[in-house]
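Asks: fold the following, please.
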Amino acid sequence: MSSISNSSWCTAENSSNESIKFIDGVSGKSSNLKVFYTVDSEIKAQNANNDAQNCQILLRTNERIEQKSKSDSRTVCFGKTLQFVQEIKEFYTWKVPWIIILLSVVQVVVYFVACNVSIARLTFNPHLKTNIWRYFTYHSVHFNLTHLMLNVVLQVLIALPLETTEGHLRVLIVYFSGVVFGAIGSLLFNPTQSIVGSSGGVFSLLFGHMSQCTLNWRIISYRSFRMTAILLLFFSDLLFSVLKHIYWSSVEPKISFSAHICGSVAGYFTGLLVFKKEKRRRSPTEY
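Replies: Next comes the predicted model:
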């Protein structure tokens, strides 16, 4: 009887121990779950905080990059502006075309001030061909006011871009080459005709543009346009001269074809000799 009771008591004790262990196990698992969830929530919170910090860092980085890019773009723009200004200074330094202005002033003064005796001494007279100064001075004498104004306006318009780019001395040489060879051509082909006016110099300047285009054909701006304008002006003058010779041959002043043509040829070849050849392309704004 006692053995039965002892065994039953042992059994009850074991079962109570097992139930205690079971309860302890369940409470341990629940506590582990709580710890796990707590750690997990902390990790998630930390990750969220890190993500927020990373977003802020990324935004700041983007702002810095944008600011730097704007600064770089301003620097590049400023650098290009300085480069452009340097090119302007190098190629387009303004030179007052005082040579052609001075020549025009002399022509106007001679027309309004000079007396008949002075005009006779300045005119190119083929019967006085040994007077060397006449080959140079006849350009300052004009037949009437229309003749004067036409030549002055044309020579200023044509010479201005040449003198500002090629310099005073080169343009002066080209101009007087046309004047001198215009007189020589008139002497050869019209040995009895006296000549006045600066048409030989005007046409030498006109074809000086052509020689400048020839020297710098690959780098000069608007070369085709300039060549077309030169040829149109030359052939329009030639056509007018032919029509005047046919229909108004008795009207003064008569046009000297030889002076125009010889002045043009002299201006072209003299320009090839004295004008400079550029090494860099000019800006389209120059011409």
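
Asks: okay, CA-based contacts and neighbour counts for the rest of this
Replies: Will do.

Asks: could I get the full set of helices for the stretch 101-250 of the chain?
Replies: 116-122, 134-137, 145-166, 168-189, 199-215, 223-247 (DSSP state H, counting those that start in this stretch).

Asks: how about stretch 160-178: buried residues?
Replies: 160-168, 170-178 (16 or more other Cα atoms under 10 Å).

Asks: revised request: answer the last question for stretch 79-93.
Replies: Buried residues in stretch 79-93 (16+ other Cα under 10 Å): 91, 92.

Asks: what about that stretch, distance to the chain center?
Replies: Offset of stretch 79-93 from its chain centre (Cα atoms, centre = their mean, to the nearest Å): 9 Å.

Asks: residue 94 versus residue 88, what's the distance?
Replies: Residue 88 is 9 Å from residue 94, where distance means Cα to Cα, to the nearest Å.

Asks: would you mind pulling up the elements that the helix or strand where residue 48 lies packs against?
Replies: Following DSSP states H and E, the helix or strand that holds residue 48 is helix 2-91. Taking 3 or more Cα pairs under 8 Å, 6 or more residues apart in numbering; DSSP states H and E as contact, there are no helices or strands that helix 2-91 lies on.

Asks: tell me the angle of that helix relative to helix 145-166?
Replies: 140 degrees (axes from the mean of the first three to the mean of the last three Cα atoms, to 10 degrees).

Asks: could you give the number of residues near residue 101?
Replies: By other Cα atoms under 10 Å, the residues close to residue 101 number 16.

Asks: second input sequence below; structure requested for side-by-side comparison:
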Amino acid sequence: MRLLFRSCIPGGKKYVALIMNDANDKKLGNPGDKKSDNDAPADEKISQESRLIRPQTLKVAKASPEPDTLSNFSTCSTDLDENEIRRQLLADKWRQLFDKYDSEGFGEIPWDDFIEVLKTPDFIQAITPNKRDILLDRALERKTTAITFQDFVNIMSGKRSRSFKCAIHSRDGEVTSENDFHILYKEPPLFQKMVHLIAEEFLTEGRDRKYYADHYTCCPPPVFILFITILELGFFTYYTISTGDLSPLGTVPIDSVFIYRPDKRSEVWRFLFYMVLHAGWLHLIFNLLVQLLVGLPLEMVHGSLRIGVVYMAGVLAGSLGTSVIDSDVFLVGASGGVYALLAAHLANVLLNYNQMEFGIVRLLAIFVVASADVGFAVYNRYAGELVGAGPPVSYVAHLTGALAGLTIGLLVLKNFEQKLREQLMWWIALGVYAACTIFAVIYNVTSPSYTYAT
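Replies: Reported below is the predicted structural model:
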């Protein structure tokens, strides 16, 4: 006879085989033999019994299962006690988390309540983002009225998919039990991790996050923000080398053909191209950081065309607003476009902060940074004028650029993968922005020219 035992080492693949030939079987006294156990000599009995109880005399088979000896044994069997213990411990872990929000004690949570539960710190800390997305999708499908504890455990443990994959890979020797299933897990690439992070940070709807994370391919690539950033950095380098001034506040290049000047309003390109100039590296660094940390991810999510429209709308609003509200000052920098992106994203987070992780913290952080920059710009506007440190530079572009972001920008960023022409609010916002722009243009055409003494 041949007996086969599997070792109880967690995740192990060792098999111990006790093989005895037919002659030994007869000596041990099989039921079909006529000769009884009492007929064998005493010393022979002791010798044979020692063969059964001494582990060092057992023949150990190879670690890899052989087809002829293991064909009748399932390599994905889950009959080990430690497997059951692990499942029980896992179920107890999820039971504590589930029961905490099962106020009625019925073993189920209504879907509406469960969607709110997914946003709690306990679930965020205990459950991975991928599992939360799966649970959210199940909640949005609403095939039932509530999620039961068993459904919750099945999703968290991946029971069905694990058993299926285990069966598929059992024949290639990669998996011999559910304890070895971690062998099949592949770490997602860095690019996929980045895409998932951007979806979590810059999209508010669960379905939008999942769709973006599953379908984004970086084609076409986000080139607008990168192009603008390189352009602004190149102009700053050129004027810094020309003037030799590398101070934090720097020197305003008032003789540049790109700077907005109140006495050069007839040169209409200045209303847009002033954005490539900056008053010092401190001003430049802030704008570039916001463009790259906020603008680039937004462009990856919403596309170059939409972000380009929002950015340039903020730049134009900055110069037109300055020409009307603070008409006797110069204007440099990309703050109008930067604040359009920042304000649009800030407003989107504000409207959906309860659906985003740490929404309040994000709002406070953005508000503090933006307020500090605006306060610094206001100080330079009036302090520089008092001490006679060159021509004053306006801060109005920060505010009017932000207003452009709250109209055009907010709707562009809010309607992910939707046709904007079908949105009523889009047309209203477009009308408001167009009306303000037309008013500012008429004002600049009809108002007398301002003469600045150089």
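
Asks: which of the helices of the stretch 101-250 of the first structure sits most buried?
Replies: helix 199-215 (a mean of 27; mean count of other Cα atoms under 10 Å).

Asks: and that helix, how far from the second structure on average?
Replies: Superposed on the second structure, helix 199-215 of the first structure shows a mean distance to its aligned partners of 2.1 Å (mean Cα distance after the TM-score superposition for the first structure).

Asks: next, the angle from that helix to helix 223-247.
Replies: Using the same axes, to 10 degrees: helix 199-215 of the first structure against helix 223-247 is 150 degrees.

Asks: neighbouring contacts of helix 199-215 of the first structure?
Replies: 139, 151, 154-155, 158-159, 162, 171, 174-183, 220, 223, 226-227, 230, 259-272, 275-277 (Cα atoms under 8 Å, 6 or more residues apart in numbering).

Asks: try stretch 295-309 of the second structure
Replies: Contacts for stretch 295-309 of the second structure (Cα under 8 Å, 6+ apart): 198-199, 202, 212, 218, 221-226, 338, 341-342, 412-413, 416-417.

Asks: quick one: that stretch aligns where in the first structure?
Replies: Counting by TM-score structural alignment, stretch 295-309 of the second structure lines up with residues 159-173 of the first structure.

Asks: what about the matching stretch, start to end distance?
Replies: End to end - Cα to Cα - stretch 159-173 of the first structure spans 12 Å.

Asks: and stretch 261-270 of the first structure against the second structure, how far off on average?
Replies: Stretch 261-270 of the first structure sits 1.1 Å off on average (mean Cα distance after the TM-score superposition for the first structure).

Asks: what about the helices in the stretch 51-200 of the second structure?
Replies: Using DSSP H, counting those that start in this stretch, helices in the stretch 51-200 of the second structure cover 67-70, 81-101, 111-117, 121-126, 129-141, 149-157, 159-169, 190-202.

Asks: ok now the last one, how far from the chain's centre?
Replies: By that I understand helix 190-202 of the second structure. 3 Å.

Asks: just the residues contacting that helix, thanks.
Replies: Outside helix 190-202 of the second structure, the residues touching it (Cα under 8 Å, 6+ apart) are 208, 209, 210, 212, 213, 216, 297, 298, 301, 345, 356.

Asks: so can I have a markdown table of those residues showing distance to residue 323 of the second structure?
Replies: Shown next, in a markdown table, are the contacts of helix 190-202 of the second structure (distance: Cα to Cα, whole Å):
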| residue | distance to residue 323 of the second structure |
| --- | --- |
| 208 | 40 |
| 209 | 41 |
| 210 | 44 |
| 212 | 41 |
| 213 | 43 |
| 216 | 41 |
| 297 | 32 |
| 298 | 29 |
| 301 | 33 |
| 345 | 26 |
| 356 | 38 |
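
Asks: just those now: which is nearest residue 439 of the second structure?
Replies: Checking these against residue 439 of the second structure by Cα to Cα gives residue 345 as the nearest, at 26.7 Å.

Asks: what do we get in the first structure for the closest one?
Replies: In the first structure, residue 345 of the second structure lands on residue 209 (TM-score structural alignment).

Asks: over to residue 93 of the second structure?
Replies: Aligned partner of residue 93 of the second structure by TM-score structural alignment: none.

Asks: residue 93 of the second structure: how many residues sit nearby?
Replies: Neighbour tally, residue 93 of the second structure, other Cα under 10 Å: 13.

Asks: what sits against it?
Replies: Residue 93 of the second structure neighbours (Cα under 8 Å, 6+ apart): none.

Asks: for residue 110 of the second structure, see how far away it is.
Replies: 21 Å.

Asks: how near is residue 107 of the first structure to residue 203 of the first structure?
Replies: 17 Å.

Asks: then residue 192 of the first structure?
Replies: 22 Å.

Asks: coming back round to it: any idea how far the helix holding residue 48 of the first structure is from the middle of the chain?
Replies: 60 Å.

Asks: would you check that residue 198 of the first structure makes contact with residue 143?
Replies: No - assessed by Cα atoms under 8 Å, residue 198 of the first structure is found out of contact with residue 143, at 10.9 Å.

Asks: any shared contact partners between these two?
Replies: Contacts common to residue 198 of the first structure and residue 143, judged by Cα under 8 Å, 6+ apart, are absent.

Asks: looking at those two, which has the bigger crowd around it?
Replies: residue 198 (33 against 14).

Asks: can you find the partner of that one in the second structure?
Replies: In the second structure, residue 198 of the first structure lands on residue 334 (TM-score structural alignment).

Asks: was I right to think residue 177 of the first structure contacts residue 269?
Replies: No - with contacts defined as Cα under 8 Å, residue 177 of the first structure does not count as touching residue 269, sitting 9.5 Å away.
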